[in-house]
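Student: sharing a model that was predicted from the sequence below.
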Amino acid sequence: MLSGARRAKSTSLRQPGPKRPAEPPREEGKVGLRLALAQGSLGMELAAAIRLGPLDVRELSVRLEDLRFPLDLSGGVARFRHRRGRLMGGLVGVELATLGKHLEPKLRGQLLASAPVAVTIATAPSGALSVGISSEGAALAFDVVLAPMEQDLRVLVEDARALGLAAPAHVAAVRLVGLALRSLGEVAGGGFVVRDPLGQVARRLLPDAGARAPATRGLVVSVREAGALELVVEGRVGAAGELSSRAIRALEAAELAAPGDSAALAGDLEAARSAYLAALERAPRHAELATRLAALDLSLGDRAEAALATLVDLSGPLGAGLLGSLVLESVGENEAAYASAARAAADEPYGPLAALAWLRAARLTRDAAARTDALDRAIVRSPSLSAARWERFVARLYTGDIRGALGDAQHAEASAPSHERFDVCRRAAEALAERGHLAEAQT
């Protein structure tokens, strides 16, 4: 069952919903306001940018209503802060590296029990956000598509892929996004709707400065990139802009997959399977639908052949990335599983997941040279991946590359927490002694 976001049956990704203010995050620092004149109206605005958790609130402009001119401005902001107003504009920057660090404590233990996670977020060329979450031995990567809807923001998850998880990748990704949003987002199928995000910010900051929370009617939200590591959410009163082609495709996919996603998130996998099949009848060979169905069948443990058939109907398991590799291995096709894992690893942009994919390829091949190459590539993509270090350490021992093996052992020892370093050294020494390298084992 999805936790961390409010479930609302009436929530739609197509239609704006009722404006129910959600609980906004806490602020950091003191809020300062100043009077502003624009287009013959008096208003208030932030005197300076202010931090609000991982957000950089750069602009909040409120037009004061029901004023009669001439006005006495001698009292400054204090004279007008009790007046009702309307939010005319807002600008919030989101530093994606800061956002990732902010989410790490909240997502601890969500990949592996009690284990810390590393969260990486960056803008993608397609206009989405690329999200990667990793823990030792497990990694999950997916895209988050942001689609504005008047003053709301729809959050859609696509292209999820993972290794080391028990749940299907898409289900795990949606659950983590739900935990990240918590009460800020309403569940809508396999996506979320964040109601009035700029209004939430204004309702948190302005009352603490002694001003009334403003109305937000007519505000239109837009999202744009500001470099690879920053996102800007802007609101202005006016007409809504056009959605990107990626956002339109994501909305269509979310609408098709909504019944299946809802059932999968609730743990009813049989109902989810039936819903995905019904959706595929409406949209044959739809890549997202077919991938989610195949991942669901694979997770059930006894439907690997059904998962393979779904991928064959789509484009073939070799082109299905890590999911294709997992399915091929489960039906005994290890050589094809190796080829699929190696192809997916080479194409994967998220380093920790690419490293695990190369490690998987190394374990699937019987060719010593291919195995060594895969282990080398795994360590290049994630130098701190201890499993790949140890497997290359053993491989180098067996081929007589003692210097290289010692280098891997020293890397493993340096990367380990201080309380685990003795065990790392003992493990390396025992392996060296077993192969007859007593002098090296003693060091």
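Tutor: Looks like it arrived, so ask away.
Student: could you use CA atoms for every contact and neighbour count after this?
Tutor: Will do.
Student: pretty sure residue 135 contacts residue 120?
Tutor: No: using Cα atoms under 8 Å, residue 135 is not in contact with residue 120, being 11.9 Å away.
Student: which residues touch the helix or strand that contains residue 325?
Tutor: Under the criterion of DSSP states H and E, residue 325 resides in helix 321-330. Residues outside helix 321-330 that contact it (Cα atoms under 8 Å, 6 or more residues apart in numbering) are 161-163, 291, 295, 298, 304, 307-308, 311, 317-318, 334, 336-341, 343-344, 357.
Student: tell me how far it lies from the chain's centre.
Tutor: Remark: helix 321-330 is offset 22 Å from the chain centroid, using Cα atoms, centre = their mean, to the nearest Å.
Student: remind me, longest helix of this protein?
Tutor: helix 245-265 (DSSP state H).
Student: that one packs against which elements?
Tutor: strand 138-149, strand 152-163, helix 169-181, helix 269-282, helix 287-300 (3 or more Cα pairs under 8 Å, 6 or more residues apart in numbering; DSSP states H and E).
Student: what does it contact?
Tutor: 1-2, 13, 126-128, 145-147, 156, 158, 171, 175, 188-191, 269, 271-276, 279, 288-289.
Student: identify each buried residue in it, please.
Tutor: Neighbour-count burial for helix 245-265, with 16 or more other Cα atoms under 10 Å as criterion, is recorded at 247, 250-251, 253-265.
Student: tilt between it and helix 269-282?
Tutor: 150 degrees (axes from the mean of the first three to the mean of the last three Cα atoms, to 10 degrees).
Student: what about helix 245-265, distance to the chain center?
Tutor: In terms of Cα atoms, centre = their mean, the centre of helix 245-265 is found 16 Å from the chain centre.
Student: enumerate every residue touching residue 137.
Tutor: So residue 137 contacts 164, 356, 385, 387 (Cα under 8 Å, 6+ apart).
Student: from these, pick the one nearest residue 427.
Tutor: residue 387 (13.0 Å; Cα to Cα).
Student: which helix or strand contains that closest one?
Tutor: Per DSSP H and E: helix 386-399 holds residue 387.
Student: check residue 213 too.
Tutor: For residue 213, there is no host helix or strand (DSSP H and E).
Student: tell me how many other residues crowd the closest residue to residue 424 other than its chain neighbours.
Tutor: Once flanking residues are discounted, residue 424 sits nearest to residue 413: 5.8 Å by Cα to Cα, 6 or more residues apart in numbering. The tally of other residues near residue 413 (other Cα atoms under 10 Å) stands at 19.
Student: next one for the comparison:
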Amino acid sequence: MSLELSTPSTEGPRFDLRFERGRVQLRLGRPLVLDGLELEHLVVSLDFRGPVDLRGGARRFRHHRGRVVELRARVRPTKLATSAAEARTLRVDDAHAARLRLAYRDEAGVLSLDGALAFDGVDLVWQPRELGWVRGSPRSAWDRFARLATALGSRAEPTTGTMRFERPVRAILAELFLPHGWRVPDERGCGLRATDDGESIVLEAGERIVGPRLPQAPSLDFEASEPSGAPGALRASLDAADLDAAVRAHRELRGWLAAEAALAIAERFEHALEPDALVDWLLRGLASFPEDERAWRRWTSRLAERGALGALRLADVALAGPLSRASRAELAVRAATGVLDAFGDPQWSDEPGVDPMLERRLRRIVSEASALAPESGRVLAARAALAHREGSLAEAARFWERAADAAEDRATASDWRRRAGQLLLGLEGPAAAEPLLRRALEESSNGPEVLTELASVLVERGDLIGAEELYARLLKEPHERGPERRAALLCAARHHLERGAPDRARPFLSELGDDPVSLEMQDELSDADADDVANEPLSGEHSVVLYASPETSQVLSPSGQVALDDFDDEGLGEEDELFDDEGVLEELDDDALDQLFEESPRPRHLRAVDKDDPLESLVLGTAKREAGGDAGHLDSWLPRLGAKPPASIPPNLPPPPLPPSGLPPMTRSPSGPPVTLVSVADDELRALLEAVAESDDPGALLEGALEEALTDADADGVRRVLRVLQRVDDFAGAAALAARARRLLERLDEEP
């Protein structure tokens, strides 16, 4: 026999040490109690030869093998029956003297058995005498009986038609002794007897006890037809076509059959009954099974999910019932939170609030549950919901966080911690909410809702790179296609569109497929692309970036025109109006450019340029050409400018033509920023520059290069990314990426 008891004894056995007739005896000093089981009296005999060391007391003998001399234990079948695998599986209707009547529910209905109970040696045997079942089943009645035996930890014997529990006394002692390090004594030298005291079956063992044997009777015919009477009335109640017929059949039932019928009526006619009548039927059924925790939890949760006030009636009855303290507290808060959720958040809901009497009732139920289980996660969550409803937001946030720490599973913990973060976001700002949301994201395994909220908090804190890294997880990690993920994808796409990075938004929109909002946003992208094509420079012209900070870069076209289209009149001062004059925006020769940069006031957009730098002065056209021709002087700079010097120039031929104003060939990707290709001694820097020039998404490419450098702790790699950022035009996220690179260099103890 195997016992699966849910609440083990927290303290081990305590024995008194005695000597009697040359033997050492251990007598149980106090009863040991488990769910449905109580060991009242136990005497164990130990045989010793020679002196005995008593300095360790009774625990000195916990590893010695002993023999049971006397034993008395109480078993409450109604309590043990509730530990079956499924709700409403087993019912004990009566247990008296040597008889036991059970009801077993399976997929076919209810199987009713009434039989004699007695010991056969050290085994307990139950011999059914009467059988009744409700509704037919493809399986035979014997098969159903055998499945019941397996569920009870016993075996069915087909030759005798009985159910045998092997050595139940040893199983009881093992449950009580082994967890505390005590060896199980042997009970096989005792006689065993089963009696009844009204509520429990009493098992007695002793050297002089002789128990009754099972009476000789023919085994039960499991294939006999269903008897009439009460089981037939139960079937009529379960199969009635209407509520009135079911109620009439229910009046003929008594005991557990009436309770089963009441629960069946409540389940079958749940939506036809008035709310109060439904709860009446439930209480009529559950009252017969006050210790069936699964049935109570099932119906309380079912009503609470609907927000029915009847859940509070069940909670009141459960709080006064015989269930454990933790179970009663959980049932109460399930009912209370269900009703609170049904009435919504008072700050946002348009529905009428809860009336004062009901609010007082909710507070009372939650208060009683808190007294029973103050550290229960569900109790703390209920207290948080009440505090939120009353406007105590800081207190509600603390309760939500404590509830998350005590939650039984990660998904529930994530949900409760997310609520705490939402409240702190409004109370203390994004800095206080970020740690909670990060932990909630980890507990939810990158759940889309938590991910989106954390990304918005990072954007509010100015960490655009971190937010975009979070959004990228939506594309990397598989998730079920649901409304939460669709909403997160839309948020990610909108984030990139608002920051002028349509190429980064397209992967998120493509994941959405035929979503109406996605199609509308893709149409907007198509219109934007058409506008970009219309605004492209003339064929053969490319842009070149002057060496300035990303925020103040000036762009020159190869024709020599200063491209100031991106600047409006309001952004220019008086000294800058020269560059906004259409008369100046004409094709200029080299001398005109020299004079322009030497004599004219320079706009503040170009003040970051160092004209003393020979390379920059060459790009700007301010370098003085040496006598003897342009080629000899410029060839020395061509490798730095990304152009190849001629292999050999015949003396009688003119030098190869250079780009206008001595500017190098430029490359511009279809959607990326213009890039100056500079050939330098660092081959890796040159390769990165070329890759950025050809990339449709230079920001993502540079971000990947930065991550690779961070992984390898490569300070030179981080510097390369910074140098490339100095040579490209501004794009969405460039400033944040440069700031991140500088922070990484500081972490690596390097100078930028």
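Tutor: Yep, it's here. Worth saying up front: this structure is predicted, and the values here are computed from it rather than measured.
Student: re the thing from before, from residue 389 of the first structure, how far off is the residue nearest to residue 424 of the first structure?
Tutor: As judged by Cα to Cα, to the nearest Å, residue 413 of the first structure and residue 389 of the first structure stand 10 Å apart.
Student: out of the contacts of helix 245-265 of the first structure, which end up buried?
Tutor: Buried, going by 16+ other Cα under 10 Å: 2, 13, 127-128, 145-147, 156, 158, 171, 175, 188-191, 269, 271-273, 275-276, 279, 288-289, out of these.
Student: please tell me how far the residue positioned nearest the centre of the second structure sits from residue 443 of the second structure.
Tutor: Ranked by distance to the mean C-alpha position of the second structure (Cα atoms, centre = their mean), the top residue is residue 411 at 2.6 Å. Per Cα to Cα, residue 411 of the second structure is found 6 Å from residue 443 of the second structure.
Student: do residue 245 of the second structure as well
Tutor: According to Cα to Cα, residue 245 of the second structure and residue 443 of the second structure sit 51 Å apart.
Student: over to residue 83 of the second structure?
Tutor: Residue 83 of the second structure sits 31 Å away from residue 443 of the second structure, going by Cα to Cα.
Student: same thing with residue 94 of the second structure?
Tutor: From residue 94 of the second structure to residue 443 of the second structure the distance is 48 Å (Cα to Cα).
Student: and for residue 51 of the second structure?
Tutor: Residue 51 of the second structure is 61 Å from residue 443 of the second structure, by Cα to Cα.
Student: what's the answer for residue 524 of the second structure, then?
Tutor: For residue 524 of the second structure relative to residue 443 of the second structure (Cα to Cα), the value is 37 Å.
Student: got it, and residue 450 of the second structure?
Tutor: On the measure of Cα to Cα, residue 450 of the second structure and residue 443 of the second structure end up 10 Å apart.
Student: more crowded one of the two?
Tutor: residue 450 (23 against 19).
Student: contacts for the host helix or strand of the more buried one?
Tutor: Using DSSP H and E, residue 450 of the second structure maps to helix 448-460. Helix 448-460 of the second structure has contacts (Cα under 8 Å, 6+ apart) with 418, 430, 433-434, 437-438, 440-441, 444, 464, 466-468, 470-471, 474, 484-485, 488, 491-492.
Student: okay, angle between the next helix or strand after that helix and helix 448-460 too, please.
Tutor: For helix 448-460 of the second structure, the following helix or strand on the C-terminal side (DSSP H and E) is helix 464-476. Computed by the same axes, to 10 degrees, the angle separating helix 464-476 of the second structure from helix 448-460 equals 160 degrees.
Student: list the buried residues in helix 464-476 of the second structure.
Tutor: 464-468, 470-472, 474.
Student: tell me which of those residues is nearest to residue 616 of the second structure?
Tutor: Once Cα to Cα is applied, the member of those that ends up nearest residue 616 of the second structure is residue 465, at 30.9 Å.
Student: correct me, but the closest one touches residue 736?
Tutor: Yes: if you go by Cα under 8 Å, residue 465 of the second structure and residue 736 touch, sitting 6.7 Å apart.
Student: which residues in the stretch 201-350 of the second structure form helices?
Tutor: Using DSSP state H, counting those that start in this stretch, the helices of the stretch 201-350 of the second structure run over residues 230-239, 243-250, 255-268, 275-286, 293-305, 310-319, 325-343.
Student: what's the most buried one of those helices?
Tutor: Greatest average neighbour count among the helices of the stretch 201-350 of the second structure goes to helix 325-343 (a mean of 23), per mean count of other Cα atoms under 10 Å.
Student: what's the matching range in the first structure for that helix?
Tutor: Using TM-score structural alignment, helix 325-343 of the second structure corresponds to no residues of the first structure.
Student: outside of the helix or strand just after that helix, which residues touch it?
Tutor: Per DSSP H and E, the first helix or strand lying C-terminal to helix 325-343 of the second structure is helix 356-372. By Cα under 8 Å, 6+ apart, the list of residues contacting helix 356-372 of the second structure from outside reads 315-316, 319, 325-326, 328-330, 332-333, 336, 379-380, 382-383, 386.
Student: coming back round to it: show me what the helix holding residue 387 of the first structure is packed against.
Tutor: The contact analysis (3+ Cα pairs under 8 Å, 6+ apart) places helix 386-399 of the first structure against helix 368-381, helix 402-415.
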